[in-house]
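Student: The amino acid sequence is not available; the structure is as follows:
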């Protein structure tokens, strides 16, 4: 993996989020942690990732407050990685990626894992983006208010943001 420029100062929430969890291994670690994986060896076995890469991604996820490292719950000398509330809040992102993949990356009838409710055993409903009145929104019905890049907008009393299409 080549060096990338940090997006910590970027005013776009998507860019900052991708900076923290946007690579393959980080997202798959979060996916596995949501499924109950806790130990380094379990992540390594599940993902088949090189130990140095796994170690780096776990460290980054701990530094970002997504995972916490703690002594193993069984009293052994091992460490466990558990999701923090910040990490658990990534659940909708993982579900959205899952549902997008189900819709676009599998042939009709092709078998794949399915996310179901524990209590009922029924598949989880499709996610959607909804307006304040409950209707489903399309991308064309939204706009991002970007931070102004001109000093005049940043001055006291200035607008500070201006609407712009993505």
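Tutor: Alright, I've got the coordinates. What you see is a predicted model; the values in this text were computed from it and never measured.

Student: can we go C-alpha only for contacts and neighbour counts from here?
Tutor: Will do.

Student: pretty sure residue 43 contacts residue 32?
Tutor: Yes. Contact status for residue 43 versus residue 32: in contact at 7.2 Å, counting by CA atoms under 8 Å.

Student: Compare neighbour counts for those two and give me the winner.
Tutor: Between residue 43 and residue 32, counted using other CA atoms under 10 Å, the more crowded position is residue 43 (21 against 16).

Student: Which helix or strand contains that one?
Tutor: With secondary structure defined by DSSP states H and E, residue 43 is part of helix 40-47.

Student: Follow the chain on from that helix and name the next helix or strand.
Tutor: Downstream of helix 40-47, the first helix or strand assigned by DSSP H and E is helix 51-63.

Student: Measure how that following helix sits relative to helix 40-47, angle-wise.
Tutor: Between helix 51-63 and helix 40-47, the angle comes out at 110 degrees (axes from the mean of the first three to the mean of the last three CA atoms, to 10 degrees).

Student: contact partners of the helix or strand that comes right after helix 51-63?
Tutor: Per DSSP H and E, helix 51-63 leads on to strand 67-71 as the next helix or strand towards the C-terminus. By CA atoms under 8 Å, 6 or more residues apart in numbering, the residues outside strand 67-71 that reach it are 58, 61, 62, 77, 78, 79, 80, 81, 82, 83, 84, 87.

Student: Could you do stretch 104-116 as well?
Tutor: Contacting residues not belonging to stretch 104-116 are listed as 102, 122, 123, 124 [CA under 8 Å, 6+ apart].

Student: put this beside the first:
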């Protein structure tokens, strides 16, 4: 199956991966969550080619993850602002970061602190009803007709 064809599969993971599943997209999102919004800033922080970055940003705009907002008319310049859909990817980024901290680096490069209490935070997935932590084996899946 071609990578781009994943958006045709009746599977939430496959369709999400068709948008996020290349090596630069999550890094662009990481920078956006860190406050980067302008093309030149993305390019310098990521050390990515202009064409590749332009393709990734355009795809994220097409998907409704970023809004492209003009901030200068002469010369014409744009910022990329996370939409609600984009902000909803924050837990995905946190999960990837947590996994990377556990398995890919000895000393995590970033520590997170909860603004409300000031303490170091270890975000995790919880049940929306009882607030208990959720891990593999704690959930039961019921498949819709036609899924997989």
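Tutor: That came in fine, so what should we check first? All values derive from a computational prediction rather than experimental measurement.

Student: follow-up on the earlier one: report all helices and strands that the helix holding residue 43 of the first structure contacts.
Tutor: Applying 3 or more CA pairs under 8 Å, 6 or more residues apart in numbering; DSSP states H and E, one finds that helix 40-47 of the first structure contacts helix 24-34, helix 51-63, strand 79-83.

Student: Give me the buried positions along that helix.
Tutor: For helix 40-47 of the first structure, a neighbour-count test (16 or more other CA atoms under 10 Å) marks 40, 43, 44 as buried.

Student: that older thread, which member of the contacts of strand 67-71 of the first structure is positioned nearest residue 118 of the first structure?
Tutor: Taking CA to CA as the measure, residue 83 is the one of these closest to residue 118 of the first structure, at 19.5 Å.

Student: How much space separates that closest one from residue 119 of the first structure?
Tutor: 22 Å (CA to CA, to the nearest Å).

Student: When these two are compared, which one has more neighbours?
Tutor: The neighbour count for residue 83 of the first structure versus residue 119, taken as other CA under 10 Å, is higher for residue 83 (22 against 6).

Student: tell me the contacts of that one?
Tutor: Contact partners of residue 83 of the first structure, counting by CA under 8 Å, 6+ apart, are 30, 33, 34, 66, 67, 68.

Student: do that again at 6 Å, thanks
Tutor: Residue 83 of the first structure is in contact with 66, 67, counting by CA atoms under 6 Å, 6 or more residues apart in numbering.

Student: rewinding a little: can I get the buried residues of helix 40-47 of the first structure in JSON lines with distance to residue 17 of the first structure?
Tutor: Below are the buried residues of helix 40-47 of the first structure laid out as JSON lines (distance: CA to CA, whole Å):
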{"residue": "40", "distance to residue 17 of the first structure": "24"}
{"residue": "43", "distance to residue 17 of the first structure": "22"}
{"residue": "44", "distance to residue 17 of the first structure": "24"}
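
Student: Give the single residue among those positioned nearest to residue 20 of the first structure.
Tutor: Using CA to CA, the buried residues of helix 40-47 of the first structure come closest to residue 20 of the first structure at residue 43, 18.5 Å.

Student: so how far is residue 97 of the first structure from that closest one?
Tutor: To residue 97 of the first structure, residue 43 of the first structure is 20 Å away according to CA to CA.

Student: now do residue 15 of the first structure
Tutor: Distance of residue 15 of the first structure to residue 97 of the first structure, given as CA to CA: 17 Å.

Student: Buried among the contacts of strand 67-71 of the first structure? Need that as a selection in PyMOL.
Tutor: To isolate the buried members of the contacts of strand 67-71 of the first structure in PyMOL, using 16+ other CA under 10 Å:
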select buried, resi 58+61+62+80+81+82+83+87
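
Student: Excluding residues flanking it in the chain, which one is nearest the aligned partner of residue 117 of the first structure in the second structure?
Tutor: The alignment partner of residue 117 of the first structure in the second structure, by TM-score structural alignment, is residue 114. Sequence neighbours aside, residue 121 is the residue nearest to residue 114 of the second structure in space, at 5.5 Å (criterion: CA to CA, 6 or more residues apart in numbering).
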